[in-house]
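Trainee: prediction below, plus the sequence it came from.
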Amino acid sequence: MTDLAKIRNFSIVAHIDHGKSTLADRLIQETGTVQDRDMKEQLLDAMDIERERGITIKANTVRIDYVADDGEAYVLNLIDTPGHVDFAYEVSRSMQAVEGSLLVVDSTQGVEAQTLANVYQAIEADHEIVPVLNKIDLPASDCDRVAEQIEDVIGIDASDAIHVSAKTGVGIHETLEAIVNRLPAPKGDRDAPLKAMLVDSWYDAYLGVIVLVRIVDGVLKKGDRIRMMSTNAVYPVERIGVFRPAMQVIDELGPGEIGFLTASIKQVRDTRVGDTITHEKKGCEKPLPGFKPAQPVVFCGLFPVDNAEFEDLRTAIEKLSLNDASFSSEMETSAALGFGFRCGFLGLLHLEVIRDRLEREYGIELITTAPSVVYHVHMRDGEVRELHNPADMPDLTHVDHIEEPRIKATILVPDEYLGDVLKLCQDRRGIQLDLTYAGSRAMVVYDLPLNEVVFDFYDRLKSVTKGYASFDYQMIGYREDHLVKMQILVNEEPVDALSVMVHRDRAETRGRAMVEKLKELIPRHMFKIPIQAAVGGRVVARETLSAMRKDVTAKCYGGDATRKRKLLDKQKAGKKKMRQFGKVEIPQQAFISALKMDD
């Protein structure tokens, strides 16, 4: 049993690449939690894809024992969180389970957009925040400027920020002391009925569902019968333990502690993140305030390249959604692509990660359709429909107006690239809300339509600012606009996967760009192929892909011209017949490339 006053629960928040996972590695190493021979970089990032991309996707937790300078032994529970906006959902859950945060800021880069987004979540969760300036070993490090920036932009006192190099280990001891002395101990009542927060859950092939919990009040012991308050399901607890990062089984978890339990739960669906766990008998009266469920913002279709793999894809998607509560899917069929799934994601990076995991962990080759957002279609009879896939657009004669989702985007950018960023936002139908300065960097706030951002806004932003801009967004609601559905016809057949919703003023330019791109991407066939972009019944752009031809007149040298003519006419008739019955093969790469908008 651990004394409440000797527990510290904290998370590390920062922008992407500012050194959260490396700092977590050093804290684990400094306290001897993991022996040096077992130590590796990004220790808490367990997935291959996390290690390969160098990013954190799932929030991970570890329990550290630390003996402070005053001789007291403390238990530190650390949650390492992701920095990407697509995984902000993971951050918000972790925040609810701890009392304090280390705010890590790169002392060469300064405050970035995600630093702001994540620190605001920590402030909302009422955290004590300790600023840490990382990467002081780099020659470009400027701690005074960055400390001033933290005070100006975020409004936190950074005069006693800790100077750290997570790579070399400088300042790690000071960080541990600050955690013990500056972060508050958790509150809780050991004798009250059990009240525990379900922070995360994932599936393990041997143990079933593993549930990560934070105990608020009461004690959880092996053999207890627990009840999930949102579903009223009852389970017997089989084992209880903590992560040091490897699992270690213990007898009980008391108030303020973070650990895991297994209770022969078969599906992760039965464990709702943010739920309250209590005892079956003498449980607590009121549940804890839960987390907001994650709202998917980007939708796309996933289809197996080989239709025979559909069942494998179904199983793989079910297994993935076990571990990822923010990923949703439903079945759909497409004339061109057969059976597949319509899936919802928190953003494009989330989509890429899920797609990579499906291809890598389950060996399924996928076709991904154009990512799209959810539109609200207001019908003439007053009904409001949600439109997930542009191919399902109802007949326009019954539609009154269409509303699209809007976001509030915060972009931090060095002064010299400001003009390019403003132009990019204007081109994407943005409305400027605010422009302020933090030192030599501008902070621009724009109201943008989400469907203009979903494709390659982030890539374009990085290229016009040479990688110096940082970007974060939040949903602000729906607004009416002049939107139309644009179809791409290849050989006069509509291609579902390339249907997109565009603004009426943009339809022609966007259509022309797409058909020109497809002309380069589709391989030539034995017959000529028209590629058209159409809005309603009107073709707004067209390109023709010429046929590959065999020289049928090669063996006619000299002689009568009519012989050549006859052979050419015969070839022409054959091509015409081919075009009627020929199927055009569109390579997978063409779908993805055609949808990326280059200006």
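Mentor: Done, it's in.

Trainee: from here on, contacts and neighbour counts on C-alpha atoms
Mentor: Fine.

Trainee: against His350, how distant is the residue lying closest to Thr81 once chain neighbours are set aside?
Mentor: For Thr81, ignoring the flanking residues on the chain, the nearest one in space by CA to CA, 6 or more residues apart in numbering is Ala59 at 4.5 Å. Per CA to CA, to the nearest Å, Ala59 is found 14 Å from His350.

Trainee: how far does the longest helix belonging to the chain sit from the chain's center?
Mentor: With secondary structure taken from DSSP state H, the chain has its longest helix at helix 561-581. Here helix 561-581 is found 53 Å from its chain centre; the criterion is CA atoms, centre = their mean, to the nearest Å.

Trainee: now for it, which elements pack on it?
Mentor: The contact analysis (3 or more CA pairs under 8 Å, 6 or more residues apart in numbering; DSSP states H and E) places helix 561-581 against no helix or strand.

Trainee: list the contacts of it.
Mentor: For helix 561-581, contacts defined as CA atoms under 8 Å, 6 or more residues apart in numbering pick out Asn491, Met526, Phe527, Lys528, Ile529, Val552, Thr553, Cys556.

Trainee: how about it, which residues are buried there?
Mentor: Neighbour counts over helix 561-581 (16 or more other CA atoms under 10 Å) mark Lys564, Gln571, Lys575, Arg579 as buried.

Trainee: hold the first one in mind and look at this next one:
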Amino acid sequence: MTDISKIRNFSIIAHIDHGKSTLADRLIQATGGLTEREMSAQVLDNMDIERERGITIKAQTVRLTWKGHELNLMDTPGHVDFAYEVSRSLAACEGALLVVDSAQGVEAQTLANVYASIEQDHEIVPVINKIDLPAADPEGVKQEIEEIIGLDASEAVLASAKTGIGIEAVLDAIVAKIPPPRGDKDAPLKAMLVDSWYDPYLGVVILVRVIDGSLRKGMAIKFMQAGTTHLVDRVGCFTPKRTDLPELTTGEIGFITAQIKEVAETRVGDTITDAKRPAVAALPGFKEVQPVVFCGLFPTDAAEFEKLRDSLYKLRLNDASFSFEMETSAALGFGFRCGFLGLLHLEIIQERLTREYDLDLITTAPSVVYQIHLSHSKTEDAQTIELHNPADMPDPNRIESIEEPWIEATIYTPDEYLGAILKLCQDRRGIQKNLTYVGTGAHQRAQVTYELPLNEVVFDFYDRLKSITRGYASFDYHQIGYRTGDLVKMSILVNEEPVDALSMITHRGTAEQRGRGMCERLKELIPRHLFKIPIQAAIGGKVIARETISALRKDVTAKCYGGDATRKRKLLEKQKKGKAKMREYGSVSIPQEAFIAALRMGDEG
């Protein structure tokens, strides 16, 4: 049993690709967690997607031993989509390492997570990484940390995780600067559920931080928010190999298993207590995770529907924040309406379905959750409903107002791209809140704060931001609530038949531009038929854009050479009637590629 004064719990805060996972690797190596032979690059990022993209998706913990101290490292996701999970991971620690790339400087995501860490009253140790790079400017970055974040960086540790410079200094700084945990060993058990995942052999593995009391094998535990009771059958920690322990005591971080079959039962932030001697109150800060972005997932081959359903159930075993329900579309057949925490989460789930389960998918245009206020009718009272799918829009005559979610976005960018970014935000109905300059000399960058409607961001805002700034801008956001907007449902009609998969909710001011773009694209993508096909974008009964695909013609007048012109005209009139009749009964087949291409580019910036 470790003395509580010798325990240090810390997490690592960093922007994507600033060397967080590599630093974690070096700390594990330096403390002898793994031998040289067992080591691999980015030990804690065990998913292929995590390694390829340089991001952390699931929180991981490692227990390290350094000069008689027990160090518990919490490797947290850095992306805004996982902000709630990050907040719980930070609540389980007493301090944090702030890792900043000495060539890139402070970025937007770093800032968001640092503020979350400061709110938890953490001791923050700045680490300036990648000092071996030719473009490194540690002094400039120190100044930037002091100016932007307001932390004293005079004693910042200079390190290079890649080459191993300064790793021991980082470990010494953790022991010296981060305070030990506080807690009462004799009080009833109180532990925080930090994260959980599904293991095919052990069931659900739960990461916990013990606040008071201790956790032992064979103990009956109760989840205070979920209200369920379980029997602990295994207690241990990761070094990063799984190691079983007799108990976890006050201040320690480790894992437990209790034969739980579904991750949905173990909610991040829940309080675990002793079923026989429960704690008086649950830990603060718990909240239900709500999906923010919704979209439809359909198999390109209808025969793969069962396979898609099984794959979604398997994915949900590991990711309780992802939700789905069945839906049907006249154009795309059977599929699922899925809810995600944000755009990165959507991309990750989609990529995992394609890779791990070998599925070929069509994704409908992402939409956000709208709140619709309905007036009362003869049959129903006035009410407010949540709308996830544009196809389910209620009767426009009953709609009093529609509210959409807004976000506050912080964008960091080199000065030369500022004009293009301001125009992009302006085009997306943004309201500028702030514009300041941070850093000095080569490190000087503009920091812009904008309020934007989330539905303007979910399409391709991030891609466009990266392309106009050549990848140099960094972007971070948080939701700031709902606001009323002049929103309408835009339907796309092909041959006067509405195509439900292409309908979207858009602002009245940008509807015409968006409708025209969609019609033009569909004209290129839908093959010609033997009859004329009109493609229209409509709001209610009003057509706002139209394109026509001309008919394929058969040369019926080939046999009428010479002679009277009326013979030709008669044949052409006959053909015209036939084509009109054909258009009445003919159905337009829209190839899958046309859907994929039209949906992929949901917006013409």
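Mentor: Nice, thanks for sending it over. This structure is a prediction, so every number in the text was calculated from the model and none was measured.

Trainee: can you give me the TM-score here?
Mentor: TM-score of the superposed chains, computed with TM-score structural alignment, normalised by the length of the first structure, equals 0.94; 594 aligned residues with a CA RMSD of 2.1 Å.

Trainee: re the thing from before, from Ile129 of the first structure, how far off is the residue nearest to Thr81 of the first structure?
Mentor: 19 Å.

Trainee: repeat for His503 of the first structure
Mentor: Counting by CA to CA, the gap from His503 of the first structure to Ile129 of the first structure is 44 Å.

Trainee: likewise for Asp560 of the first structure?
Mentor: 92 Å.

Trainee: kindly report the same for Val146 of the first structure.
Mentor: Val146 of the first structure is 16 Å from Ile129 of the first structure, where distance means CA to CA.

Trainee: then Tyr417 of the first structure?
Mentor: On the measure of CA to CA, Tyr417 of the first structure and Ile129 of the first structure end up 32 Å apart.

Trainee: so these two - more neighbours on which side?
Mentor: Per other CA atoms under 10 Å, whichever of Tyr417 of the first structure and Ile129 has more neighbours is Ile129, with 23 against 17.

Trainee: so for whatever residue of the second structure lines up with that one, what's the nearest residue that isn't a sequence neighbour?
Mentor: Using TM-score structural alignment, the equivalent of Ile129 of the first structure in the second structure is Ile124. Distances taken as CA to CA, 6+ apart place Ala96 nearest to Ile124 of the second structure, at 4.9 Å, with adjacent residues excluded.

Trainee: show me the contacts for the one you found.
Mentor: Counting by CA under 8 Å, 6+ apart, Ala96 of the second structure has contacts Phe10, Ser11, Ile12, Ile13, Ser117, His122, Glu123, Ile124, Val125, Ile178.

Trainee: also Met228 of the first structure?
Mentor: Val234, Thr271, Asp275, Thr276, Ile277, Thr278.

Trainee: quick one: what's aligned to the first one in the second structure?
Mentor: Pairing criterion TM-score structural alignment: the partner of Val234 of the first structure within the second structure is identified as Thr229.

Trainee: equivalent analysis for the second one, please.
Mentor: Under the alignment (TM-score structural alignment), Thr271 of the first structure maps onto Thr266 of the second structure.

Trainee: run a quick check on that match versus Ser196, I expect a contact.
Mentor: Yes: contact criterion CA atoms under 8 Å: Thr266 of the second structure and Ser196 qualify, at 6.9 Å.

Trainee: what residues do the two have in common as contacts?
Mentor: Ile206.

Trainee: neighbour count for the two, which is higher?
Mentor: Shown here are Thr266 of the second structure and Ser196; by other CA under 10 Å, Ser196 has more neighbours (28 against 25).

Trainee: tell me which stretches of the stretch 501-605 of the second structure form helices.
Mentor: 508-525, 565-585, 592-600 (DSSP state H, counting those that start in this stretch).

Trainee: closest one to Lys261 of the second structure among those helices?
Mentor: Set against Lys261 of the second structure and scored by CA to CA, the helices of the stretch 501-605 of the second structure come closest in helix 592-600, at 36.3 Å.

Trainee: what sits up against the closest one?
Mentor: Helix 592-600 of the second structure is contacted by residues Thr300, Ile362, Thr363, Thr364, Ala365, Leu502, Met518, Arg521, Leu522, Leu525, Ile526 when judged by CA under 8 Å, 6+ apart.

Trainee: for the fourth one, which non-adjacent residue is closest in space?
Mentor: What it means is Thr364 of the second structure. In space, and not counting its chain neighbours, Thr364 of the second structure is closest to Gly296: 5.1 Å by CA to CA, 6+ apart.

Trainee: neighbours of the equivalent of the one you found over in the first structure, just the number please.
Mentor: Here Gly296 of the second structure is matched to Gly301 in the first structure, going by TM-score structural alignment. Using other CA under 10 Å, Gly301 of the first structure is surrounded by 27 other residues.

Trainee: I figured Gly301 of the first structure hits Cys343, correct?
Mentor: Yes: counting by CA under 8 Å, Gly301 of the first structure does reach Cys343; the two are 6.1 Å apart.

Trainee: could you look up the SS state of the counterpart of Phe336 of the second structure in the first structure?
Mentor: Alignment note (TM-score structural alignment): Phe336 of the second structure maps to Phe341 of the first structure. Classification of Phe341 of the first structure using DSSP: H, G, I helix; E, B strand; the rest coil returns strand.

Trainee: ok, the spatially closest residue to Phe341 of the first structure that is not a sequence neighbour - contacts?
Mentor: What sits nearest to Phe341 of the first structure in space, not counting adjacent residues and going by CA to CA, 6+ apart, is Met331, at 4.4 Å. Taking CA under 8 Å, 6+ apart, we find Met331 of the first structure in contact with Phe339, Gly340, Phe341, Arg342.
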